[in-house]
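# okay, sequence plus prediction incoming.
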Amino acid sequence: MSIPSLSFATQIADVTTFTNAEFLQAIEWDRNASDAVKEAARRGSVAAFTKAWHANRRVTGAGPRASAGYGEKSMWSRQAYPEETGLVAIISRAAGLPAKRAGNSARRPVNKPAATWQQTVQPVVGELIDAISSEETRPLALLAALELLDQSGHRLQGEQFFTLWRATLTELRNWPAANLSDPTIPPDVLLVENGEIPFVGGLVFRDVANSVNLIKSGRKQLSKELVERTDTDGTPHADIISRLSLWLAPLIRSTLASERFGVTLWSDDQRQLLGNVVDRAIVLCRPDGRGALANGLGLDSLPVVSAAAGLFGLSLVHSTGAYLQAVQRAIAGKPQKRSRSEIATMPSSQSDWARFAVLRSDWSVNADSVAITHHRSLPQLDVTALGRPFIHGDWALKLKIGDADIELADEWSCVCWQSDPDADFIELQMSGPGRLSVERLVMLSRKERFLFIADSVSGIPILNSGSRGRSAGSDVRLLGNRTLAGTRQRIEYESRLPLCEGMVATCAGPTREGKISGSRFKARVFPLGIPQDRVLSTPHEFSVEGNDLVLKHVAEGEGLFAPLLFVWHPERTRVDATWRTLTVTEDGRVVGPDAGVGYRLKLGDFQLMISRNLKKTGYARACLGHHTFNETVVGKFDSNGDIEPILMVE
């Protein structure tokens, strides 16, 4: 009886009834396959085939010199497959991966005789065989099986190896060939299933005929995903930031596999691009090893970026390499090494295309930073101060003009970005109905340990007497720089900032100042647009609701400005604070708060002045004696009482 041909180009309905000998004899081999492998398979000898397969791996350099792992690199993607908790637990126990970081009070393990490697790996092999052979598709199991065969197959017992080898090849042959794109499936999952598994699977089984088709298919998908989801400087798009380490994992694992097998995966430009992505990912790695803006997933990005840094040769001469080593030392509880005080490269970056920006004070683990995405109706913030995260989540916004609730746009555009030795600043804009415009301002000081954020609402029309029933988007009749007399519309504004877990906020003192506290962390919050003393009545409100900081403003006119200032400088968390609203003038006349605003904050000997023009005119405006045409000014007072600008936006 003739045995059908089995390769990656032929389909056999069912091979489960084949004996091991028949299975080997059915395989069609690539013309470059080892003669010893083909001869052993032709005879159907499992023992001879296993020996020849490993011998061929030693010759090609893909076997014994690879690390003897249990499939732990596949665990970089474990959060992408939450249904695989059982498999994850078995591999983690075998590999000695901690389920969670142990504290200093963790109990010492009882001394037990050490198990052999084969004894430890047996539960992993058994679970993988069962998972791969099941009727349901188990991508994480297949990924782990490929890794185990590639890196540790030579250490498995003969029966262990061949049973896993056969099950993996059988599943890989039936793997979907089409690279389907499903918007409901996370990009990192599609990248594993459409890119990494075909590419790495084709390499592991490249002696089987037509495996090159898998390699080409996987390579095409990996390259396409890398180029389409990153800016030319390596900034990943905002839609993958929350799962960046999961998205990066298949790219790094595939690159490692390509180097082990001596196969080209990337062009020179693509490899440089991936290296730049790794740079960006390291900057987003918090001092605790977690990734920023992870939306509660708790992704441990450190193993992925550490492997990537070694792959791309990022050492202490690189700012990102030095920062990564500092994070590794912090997690290990080791003292930090002395570093150069100067900044070799700026740690901040921004991409209009990616709709993402990172504001950062320096390269140390105790740096202040803000990561912000603006590809949806609500921007997301991830703020760390002194290396500790304290704000994370949607920067919520509600806006009501007259009787109409304003619907937010699908995304925001960056209209201003500045990064210099004094501060990083970004301004996002959303255009509403009519001339309505909402700008969100974020400024992080590099030297003074404070964060200034605000919402600026402008372009609200004043209704004339005959059009009181018109919507907020109605046209406004202008005469020169003056609006014709009419009805000033009521504006109701509310924003929310969610605090990180472990942070506690209060706002119940004699003033309207807020306080935030956490483990070895204290910060103060000043709602500069609200009177300081509670005895002064105001329609505005700053409060704490649950774990959210809530700011509300009510105004009438063509716009409003709603600022918050966070301060965590160690020397300014206890000093007396006073703030007040300043008078803004133009051409000798006082302007209303819907046209221009100014504020002064005094913290001990440190004083800040902030001004914002909401409505453009042809005149300079004066605030506390400072004349300027600039839209936004943030300055501090020097010892002579003069204002020293920190930020000036035209």
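Received, thanks.

# switch to C-alpha atoms for all contacts and neighbour counts from now on
Will do.

# show me the residue at the heart of this structure, geometrically.
Among the residues of the chain, I241 comes closest to the average C-alpha position under CA atoms, centre = their mean, at 3.2 Å.

# wait, it sits on L297?
No. Using CA atoms under 8 Å as the test, I241 is too far from L297 to be in contact (11.9 Å).

# what secondary structure does the nearest residue to the residue nearest to the centre of the chain once chain neighbours are set aside sit in?
Using CA to CA, 6 or more residues apart in numbering and skipping the chain neighbours, the partner closest in space to I241 is L293 (6.8 Å). Following DSSP: H, G, I helix; E, B strand; the rest coil, L293 is assigned to coil.

# the one 3 residues further on too?
The assignment at G296 comes out as coil when based on three-state DSSP.

# take the one below as the second:
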Amino acid sequence: MTDSLRSSSNDTLAPASWLQQSPAEMVDAFRNFRWKRSATDLQSALASDDAAALASLFRKQWKSLGPCKAKRKQAAWRSHAELLRTQLKTTLVETHPEIVTPWADLLDRAVTDSVEVSRNGEAAALATTAAAVADQFARTPLLMVDCAPEDQLVAALQAIAAVDVLLLSGGHLPDETLLALQWGLLRDATTLQQLGDWPDADDEAAASRKRLLGELSCLLGSVFTDLSGMRDLSRLGRSMLASELDAVTDSDGTPHGRMLNVFPQLLATFARHATICEQTEQKFLPGKSEERYRQLLERGCALTDDSGQLALSTCSPEQWIPVLQTAVGMLPDWKKQAWARSTLASLPGNDEAASKAADKRGFAEEESAATHTEWGEVTCLRNNWYPGSDRLAVLHGRADMQLELNVLSTPMLRGVWKTQIQMDNQPVSLSDNWAVMCWHNVDSCDYLELQQRIDGLILERQLLLSRNDHLAVLIDTVKTEADTPLSLQWTLPLTDGWRARPANGERHLVFQKPGPLRVLPLALPQERVHKADGELTADDQAIHASISGQRAICLPVMFDWSPERRGKFCHWNRLTVTEERRVLTPQETFASRIRIGKHQWMLLRNLQHSGKPRAVLGQHVTPETLFADFHRTGEVDKLLEVHYGEE
């Protein structure tokens, strides 16, 4: 690999300034490439030593590939350039401003319609900007020995930008500028051809580099059809992209949790590649990778709320929305997919086509909008695909996991779920290893159960989101074999604007704005006149909950934001649970009945397993966890049942 890089770098280096060469020297530089014998027009231009004729030939080739009068083709190439421009401006402008800023400015000008360039006198400004960028590009090899991954990434992005400039504005560039960009791209294509496949990446910077080199290989292999070996280069690029897609996604397309902060860049690479393949009539990805990419798009939509915020990610909607809209909109049958229609229609600034498709076909979709990957350490509980959906998401690859709760698509909780445990008055340190014990994805609810075992202590965490009732339940259970004092504290981070007030004489919290929403501490007595072994409070930044006890403690907190139940009477109380006529202790089980307006639920959480059925509210039950809806008719609808040993 090193020898290939040295060879390609040394044999095809440009002079100190490409633009200072004579026309004959420019033409001579193109003779070093391996052209196909079938490229007779090109061979004639090279033989004539006529730089103007050579530039005219290249200009015609770019014009045949680039935007024409067809609106769809124009929009496709402009989307390609805009995705690249956004990536340059949002990810690399701070670290490489001297390189990124001129290219971003050039792409801004290139995206402008050719007619507007002529009418507004922008051609001269475009040519001036392009000349400086082209001269620098011709003197910068794509890959140098011992080059840092981020520098190689920037070089690859420059090459992709050069293609966009030639496609969109080649007709407005002076001959010497066009030849400089052309020569630099041919040099990079030759380098990639000599390099071959890139080794597996061991970190995200190296992985990003490999994805971009795969994209660039496909791009150059598709546009330089007169150059020998370009078909193999395209095939190699597709293989690299497919390999990286497989490395960062689960079998259902869900991205690994570590990828969420760079999801826009990841998806932009594949969306640009899809544009090139569509316009040049090339195969997109090999084998089953195309279906994996389609699944990735669906999971990306499931992780996106109505504001365009990607769950569990630091990227902004401004970074994410254009990429998602472009990628989903390029699916040939997106109008037939309910998840695609609903997502595009609900995003800010949705286009007319998305709205019409949504209005015509509706949002009916049998497939769940929830997402879960144990391998990727990401779970997103979501009640439906409709705008205004509820979402509860966690990134469970760390001790204090990342948590988000959206109620009617309004963010309420967002940030780190801090957990503090003490055993025998000594703090217990949690590990980053959460074992997934149970995942339910059924018509009534989505449910996740996680567990940690630390030095004789067991922590079990349960998350439930109702599909129909606009409620969620968070539960932590801490158990130990010894009769030891235990305490548990939560800090749940609030988003801006949420303000709570305690209910009069009661322990639950009421949020009015942007609410309405209630938070119920089910393990504590409702009335404050009764002594409690815990507390539920809130400030402007977070909700704080705590519980203490001996040997086994359970902290269940219920969130209710149903508009139908707004302002309705609210009551909850602990229930008596028996086993063979013996009343069980709080260390053995927890049960509560919750009433809000006309609705009633029961929550049962058995803390110790005896293998015998237990009785509560006239029901004989065996599950470890039960969440049931009690109808006024006396009928019991078991929304969730989790049995011992169930996975």
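Structure received. Computed from a predicted structure; not experimentally measured.

# need the counterpart of C218 of structure 2 in structure 1.
Counting by TM-score structural alignment, C218 of structure 2 corresponds to F199 in structure 1.

# so that match is in which element?
helix 197-204 (DSSP states H and E).

# after that helix, next one along is what?
Helix 197-204 of structure 1 is succeeded, C-terminally, by helix 211-228 (DSSP H and E).

# list the buried residues for that following helix?
211-223, 225-226 (16 or more other CA atoms under 10 Å).

# once aligned to structure 2, how far is that helix on average?
Here the mean offset of helix 211-228 of structure 1 against structure 2 after fitting is 3.1 Å, by mean CA distance after the TM-score superposition for structure 1.

# in terms of secondary structure, what does that helix contact?
Contacts defined by 3 or more CA pairs under 8 Å, 6 or more residues apart in numbering; DSSP states H and E place helix 211-228 of structure 1 against helix 187-191, helix 197-204, helix 268-283.

# what angle separates that helix from helix 197-204?
140 degrees (axes from the mean of the first three to the mean of the last three CA atoms, to 10 degrees).

# so which residues make contact with helix 211-228 of structure 1?
The contact list for helix 211-228 of structure 1 (CA atoms under 8 Å, 6 or more residues apart in numbering) reads 7-8, 177, 179, 191, 194-203, 205-206, 251, 265-266, 270, 274.

# kindly report the same for stretch 532-548 of structure 1.
For stretch 532-548 of structure 1, using CA under 8 Å, 6+ apart, the contacting residues are 496-500, 504-507, 510-514, 527, 530-531, 549-554, 578-580.

# would you pull up how far it lies from the middle of the chain?
33 Å (CA atoms, centre = their mean, to the nearest Å).

# secondary structure element for the equivalent of L378 of structure 1 over in structure 2, which one?
Using TM-score structural alignment as the criterion, the counterpart of L378 of structure 1 in structure 2 is D400. Assigned by DSSP H and E, D400 of structure 2 belongs to no helix or strand.

# quick one: D400 of structure 2 and K71 of structure 2, what's the gap?
50 Å (CA to CA, to the nearest Å).

# return the residues in contact with W385 of structure 2.
302, 339, 342-343, 363, 365, 369.

# still contacting in structure 1, which of those residues?
With both residues aligned by TM-score structural alignment, their matches' CA atoms under 8 Å, the contacts of the contacts of W385 of structure 2 that structure 1 also has are 339, 342, 365, 369.

# number of residues surrounding the alignment partner in structure 2 of D638 of structure 1?
Alignment note (TM-score structural alignment): D638 of structure 1 maps to H631 of structure 2. Close neighbours of H631 of structure 2, defined as other CA atoms under 10 Å, add up to 13.

# could you do V621 of structure 2 as well?
15.

# and it, what's its match in structure 1?
Using TM-score structural alignment, V621 of structure 2 sits opposite T628 in structure 1.

# separation between that match and P645 of structure 1?
Relative to P645 of structure 1, and taking CA to CA, T628 of structure 1 is found at 11 Å.

# residues near A505 of structure 1, how many?
22.

# ugh, wrong one, I meant E278 of structure 2
15.

# tell me how far the match of L378 of structure 1 lies from L486 of structure 2.
19 Å.

# which residue of these two possesses the greater neighbour count?
Counted by other CA under 10 Å, D400 of structure 2 and L486 do not tie: L486 has more neighbours, with 23 against 17.

# the equivalent of the more buried one over in structure 1 is in what secondary structure piece?
Structural alignment (TM-score structural alignment) places L486 of structure 2 against I491 in structure 1. I491 of structure 1 is located in strand 490-498, with elements delineated by DSSP H and E.

# what mean distance separates the helix or strand just after that strand from the matching residues in structure 2?
Scanning forward in sequence from strand 490-498 of structure 1 by DSSP H and E, the next helix or strand is strand 504-506. Taking mean CA distance after the TM-score superposition for structure 1, the mean distance separating strand 504-506 of structure 1 from the aligned residues in structure 2 is 4.0 Å.
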